[in-house]
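J.: pasting the sequence and the predicted coordinates here, then a few questions.
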Amino acid sequence: MPPGYTLRPARAEDIGAIRKLVLGALLDPTQLRWSQFWVMAQEGKIIACGQLRNFPDAQELGSVVVVPALRRQGLGSLMVQHLIEQATQPLYLECLGQRLARFYTRFGFVPVSWQELPPSLKQKFGLSALAARVLRVPVYLMRYVAVTDVRIYRDRRQSSFVELVPSSSNQSSAFSSSSLSGSGSSETDGV
């Protein structure tokens, strides 16, 4: 954690600052439960937040936002890594656009289909996918895979690949990140 910053579980009095961050990033404000949030503060002022939503058979990482003036300094990455460490169940997320999907692959998230989701997330993520189709925004469903190493390399065709080496086995799961390439100029995010 950078000097002068603190990371702590949210308190009831933080909900106003959390709501302001989430609304400012144009994220879904309907499931904001302060008790599921972690906040990052600088000199007592909340400058970032992230949530682990609890479901019967999984958790969802969501609502990760950093104030605009402090973005691209690694604070969102610190928050994501911390939330991963706090997770106690299989961890999933949904994100809008290719740029965010590429961001989350750095932490060990891999794309999954709707059919691969646990039952408790299918309804929630299904509604999001429907809204995305109507709005014509690509939605990525992703699952966290504990990794010991992430390698990015290029093959002879100059295609980018990401290889995730799971911590629980010696087998690797490789997938082409070419499906995650392209411009994301219409995306809005708070990381």
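T.: Great, that's in hand. Residues are numbered from 1 along each chain as shown.

J.: going forward, measure contacts between C-alpha atoms and count neighbours the same way
T.: Fine.

J.: what are the buried residues along the helix or strand hosting K124?
T.: Assigned by DSSP states H and E, K124 belongs to helix 119-135. For helix 119-135, a neighbour-count test (16 or more other CA atoms under 10 Å) marks 121, 125, 128-129 as buried.

J.: and which of the residues you listed is nearest to R71?
T.: Among those, S128 lies closest to R71 (CA to CA), at 25.6 Å.

J.: what sits against the closest one?
T.: Contact analysis of S128 by CA atoms under 8 Å, 6 or more residues apart in numbering lists V139.

J.: and here is the other one:
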Amino acid sequence: MLQKSLPSGCVLRRATSADKWSIRLLVLSAKLEPTQLRWQQFWVIECNGDLVACGQLRNFAVAQELGSLVVKSAWRGRGLGTFLTQHLIDTATQPLYLECLGQRLAQFYSRFGFVPISYEDLPPSLQRKFGFSQLVKRLIRVPVVFMKYRVDTPDI
């Protein structure tokens, strides 16, 4: 069951310019790709005055990417990542994609309706963005998984 509320003392909010270094440090601590981090695209969770989670929606031609989702290690296991992921899905205005490393993360995102897709099924704008990931996936077998959010539609 997906988390519907945040722990006491925690708030979800849009990032502000004052958050940009905290966001950068969170992303670097998770060893995620730190380029193109525009604080304006981020949502953050602040708990007791401390920024403990972040995630962004990046806009591309005919698509959005859910990316840079990080929860501070001391705050993991409390539903913050689940809450933030669902909020980003609900906020998206275009078809939503992501890239993640490994089956554990792919299983996490599959709970929300993301399904693995091939690199060739990505929109051209995301193929350009994920081109390097595809190269290392093929050359040195890095377990990169490309995923698309699929809204369940009832049978007609």
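T.: Perfect, thanks for sending it. Since we're looking at a predicted model, the values are computed, not measured.

J.: TM-score of the superposition?
T.: The TM-score (TM-score structural alignment, normalised by the length of the second structure) is 0.92; 151 aligned residues with a CA RMSD of 1.3 Å.

J.: have a look at how far, on average, the helix holding K124 of the first structure is from the second structure.
T.: Compared with the second structure after the fit, helix 119-135 of the first structure shows a mean deviation of 2.0 Å (mean CA distance after the TM-score superposition for the first structure).

J.: H87 of the second structure -> the first structure?
T.: The alignment partner of H87 of the second structure in the first structure, by TM-score structural alignment, is H82.

J.: how far off centre is the helix or strand in which its match is found?
T.: Following DSSP H and E, one finds H82 of the first structure within helix 75-86. The chain centre lies 9 Å from the centre of helix 75-86 of the first structure; the measure is CA atoms, centre = their mean, to the nearest Å.

J.: and it, how far from the second structure on average?
T.: Counting by mean CA distance after the TM-score superposition for the first structure, helix 75-86 of the first structure comes out at 0.5 Å.

J.: pretty sure Q134 of the second structure is touching Y119, no?
T.: Yes: with contact defined as CA atoms under 8 Å, Q134 of the second structure and Y119 form a contacting pair (7.0 Å).

J.: just checking, what packs against the helix or strand just after the helix holding H82 of the first structure?
T.: Going down the chain from helix 75-86 of the first structure, the next helix or strand is strand 91-96, by DSSP H and E. Judged by 3 or more CA pairs under 8 Å, 6 or more residues apart in numbering; DSSP states H and E, strand 91-96 of the first structure is in contact with strand 58-66, strand 139-144.

J.: which position in the first structure pairs with P116 of the second structure?
T.: Aligning on TM-score structural alignment places P116 of the second structure opposite P111 in the first structure.

J.: for the closest residue to that match other than its chain neighbours, give its distance to M40 of the first structure.
T.: Leaving aside its chain neighbours, P111 of the first structure sits nearest to M142 (4.3 Å; criterion: CA to CA, 6 or more residues apart in numbering). M142 of the first structure is 24 Å from M40 of the first structure, where distance means CA to CA, to the nearest Å.

J.: do the same with R19 of the first structure
T.: According to CA to CA, R19 of the first structure and M40 of the first structure sit 14 Å apart.

J.: of these two, which one has the most company?
T.: For the pair R19 of the first structure and M40, the greater number of neighbours falls to M40 (23 against 20), based on other CA atoms under 10 Å.

J.: my read: Q36 of the first structure touches Q59, true?
T.: No: judged on CA under 8 Å, Q36 of the first structure makes no contact with Q59 at a distance of 10.4 Å.

J.: who has more neighbours, those two?
T.: Q59 (20 against 15).

J.: give the contact list for that one.
T.: So Q59 of the first structure contacts 52-53, 87-92 (CA under 8 Å, 6+ apart).

J.: go on, P123 of the second structure?
T.: Contacts for P123 of the second structure were tallied using CA under 8 Å, 6+ apart; they are 62-63.

J.: rerun at 10 Å
T.: By CA atoms under 10 Å, 6 or more residues apart in numbering, P123 of the second structure lies in contact with 60-63, 95, 97.

J.: among these, which two are most distant?
T.: Using CA to CA, the two most remote members of those are A61 and Y97, lying 12.2 Å apart.
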